[in-house]
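**Student:** coordinates only, no sequence provided:
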């Protein structure tokens, strides 16, 4: 059930969410957002540490003599895209938008944080992790590399993401793989340009690029077990300037997704093999740059069972999805780095709204559903009170 004290300050937290939404900040630029978060948590009695991962905030509250240590994470960053919602609190910054609902994630955790500081009905140590740059180069990884779990040890860590294509107020998760890994590669093929009328004097990289695009499609169909989901996407192919000039080079941008670490490695090896051999056959030089990589988000069984139990207590059995029937998502999430370090679980909270068309995250007309803010906050509060006993 929802918590009365959280409902009592709901309007305040919705207003805070709207303020975050109007002032979106990109990865590692969340200076205003993190300052507001740090100020509020300090006022509420948390020990606040800043600067981990540049703009990250970790707030700690210890109560009683419990020895358990719990971490809860919310991401803060926005996306580099133009908002098209016409909301009264729409982004005031051109080309920046909270199109993934991280403003909502922050408000949810802050709402729970205020309640927990007021009531303190737990025994142990609570670490609230406000993380930068989930959308770009992995703020979770950076915080971990800078000593997150050494400075703030956790016995378990939990995270949550809104999902506007699921009904409002419903929770979904499952043990094992929940979201896919994501790797991006930039391939550059170097040839010798020239006049389009004299290809014999050139080394044209475009035919090779076309061959590589087609060959990449055989990785999933012929190199990966057909019962293991995987995706290889060529999202960009850039070459040349006009009709009658053979270009010197071609740049291809590739993205891959999988749930299995071995499959992830196999896909990368296949990409590198295809590019190298095809480039050699066309007498070209190839360079492959791996831009970034997120591992698969793999939930731990014990913590996932606990997370589902708290969800049922918060919203009722009928509002919690059957984990056996939940299909893992091909989207990726850098909370996966935290799950590689500490046992935990990542959940999805449905935020669909019956009164309007629901656009997916990363859409310029996406809207976070404020009716779900207190649901998420009550969930976090219930989880803390049940875990730290």
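**Tutor:** Perfect, thanks for sending it. What you are looking at is a predicted structure, and each value in this text was computed from that prediction instead of being measured.

**Student:** alpha carbons only for contacts and neighbour counts from here, please
**Tutor:** Fine.

**Student:** point to the residue nearest the middle of the protein.
**Tutor:** A centroid search over the chain (Cα atoms, centre = their mean) returns residue 333, at 3.3 Å, as the residue closest to the centre.

**Student:** so who does that residue touch?
**Tutor:** 134, 179-181, 294, 296-297 (Cα atoms under 8 Å, 6 or more residues apart in numbering).

**Student:** put this beside the first:
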């Protein structure tokens, strides 16, 4: 597999960086150690400018090509980990109990560092490469934070590219879904405020746990009976919290979950029906029900032409037979979508030998994917800023 020479020569270093980041995971907006590692490496590689503390822990590096050019290509990697206790038994497993790189953001950061080393060493392009190391992708608003901090005002980009590892057991494969590729997502919290009582006298209560349980079932009818069958939507209630004793009917019950969607009209319909159900249950049972809905991810939309350009760059590394745009949209979400709303670009997936799914305590990322991803990132800059 023809990874780029500078990156190939740096494979051992990339593995060391990856294992170090994996052993020291940090939750969103707390990636201070990670940002410090990134900052030092960029400076070691001779990156022209390194800017830190963007949206608290974000880092941006600028590399100017050796040829004149005004165009600027952005490359983005996320840095944060998840609140998951690692169960891999790897020699470089997390040293922070309850925190793990279970989504492979440590690999994405390492790949972008590998691309940075190559681009800074060769500079075989006309224009500027903008390297964006983003905090807090996992539902905490890192992309929106960087945008609010003036990311593209300070570091304008003509195009931008992102990447994610794919534990599909197919190393050396690269895929892109053109158009709407990943779902938008809203998170919700529902508080049912009832009336508690002794468990032996439930008739004196307005049992919020029973009401919340019934509401869970009715919420599932929103997708099955209100959303058109050919429109994709996923509504998942993922939390139910109530009570603290065997013999007490509690005062309150709390629900939480997510909605995934691909069309604005679908999420508007779902939110309306959820509010109507909460209002209806509140009236029917004589309780107070409060619904809090908030958009966390927009729909990720890949530009068709730039998707082709990304796959062409990937083909230089893995071969044309190993790239495809024939994949279905994913109902998972990704806040790179917020950047793509401002700057056109594309987001690809790079396969590796791991087969345990993302966000799993046993997730394993094959380090052999590191030079592959790094080379693809560097190659798209060279292609898009060719002389």
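**Tutor:** Received it, and whenever you're ready, just let me know what you need. Bear in mind the structure is a predicted one, so any value in this text is a computation, not a measurement.

**Student:** let me see the TM-score of these two.
**Tutor:** Comparison of the two superposed chains (TM-score structural alignment, normalised by the length of the second structure) gives a TM-score of 0.95, and 383 aligned residues with a Cα RMSD of 1.4 Å.

**Student:** not counting sequence-adjacent ones, nearest residue to the aligned residue in the first structure for residue 115 of the second structure?
**Tutor:** Residue 115 of the second structure maps onto residue 112 in the first structure, with residues paired by TM-score structural alignment. In space, and not counting its chain neighbours, residue 112 of the first structure is closest to residue 377: 4.7 Å by Cα to Cα, 6 or more residues apart in numbering.

**Student:** how many neighbours does the one you found have?
**Tutor:** The tally of other residues near residue 377 of the first structure (other Cα atoms under 10 Å) stands at 26.

**Student:** likewise residue 199 of the second structure?
**Tutor:** 16.

**Student:** and the gap between the match of residue 115 of the second structure and residue 131 of the first structure?
**Tutor:** Separation of residue 112 of the first structure from residue 131 of the first structure (Cα to Cα, to the nearest Å): 17 Å.

**Student:** again, but for residue 64 of the first structure
**Tutor:** 27 Å.

**Student:** higher neighbour count, the two?
**Tutor:** The neighbour count for residue 64 of the first structure versus residue 131, taken as other Cα under 10 Å, is higher for residue 131 (29 against 13).

**Student:** the more buried one maps to what in the second structure?
**Tutor:** Structural alignment (TM-score structural alignment) places residue 131 of the first structure against residue 134 in the second structure.

**Student:** ok, now which ones touch that match?
**Tutor:** Per Cα under 8 Å, 6+ apart, neighbours of residue 134 of the second structure: 57-59, 76-79, 142-143, 146.

**Student:** farthest pair within those residues?
**Tutor:** Spanning the widest gap among the contacts of residue 134 of the second structure are 57 and 76, at 14.2 Å by Cα to Cα.

**Student:** which residue in the first structure aligns with residue 158 of the second structure?
**Tutor:** By TM-score structural alignment, residue 158 of the second structure lines up with residue 155 in the first structure.

**Student:** do the same with residue 297 of the second structure
**Tutor:** In the first structure, residue 297 of the second structure lands on residue 294 (TM-score structural alignment).

**Student:** tell me how far that match lies from residue 73 of the first structure.
**Tutor:** Counting by Cα to Cα, the gap from residue 294 of the first structure to residue 73 of the first structure is 17 Å.

**Student:** same deal with residue 376 of the first structure?
**Tutor:** From residue 376 of the first structure to residue 73 of the first structure the distance is 13 Å (Cα to Cα).

**Student:** please say which of the two ends up with more neighbours.
**Tutor:** Legend: neighbour count by other Cα under 10 Å for residue 376 of the first structure and residue 73, higher for residue 376 (29 against 22).

**Student:** can you tell me the element that one falls in?
**Tutor:** Applying DSSP states H and E as the criterion places residue 376 of the first structure in helix 373-387.

**Student:** and residue 121 of the second structure, by the same measure?
**Tutor:** helix 105-122.

**Student:** mean shift between that helix and the first structure?
**Tutor:** On superposition with the first structure, the mean distance recorded for helix 105-122 of the second structure (mean Cα distance after the TM-score superposition for the first structure) is 0.7 Å.

**Student:** list the buried ones in that helix?
**Tutor:** By 16 or more other Cα atoms under 10 Å, the buried positions in helix 105-122 of the second structure come out as 105-120.

**Student:** do the same with stretch 329-336 of the second structure
**Tutor:** For stretch 329-336 of the second structure, burial by neighbour count (16+ other Cα under 10 Å) applies to 329, 331-336.

**Student:** give me the nearest residue to the alignment partner in the second structure of residue 249 of the first structure, chain neighbours excluded.
**Tutor:** Under the alignment by TM-score structural alignment, residue 249 of the first structure pairs with residue 252 in the second structure. Using Cα to Cα, 6+ apart and skipping residues adjacent in sequence, the residue nearest residue 252 of the second structure is residue 193, 4.7 Å away.
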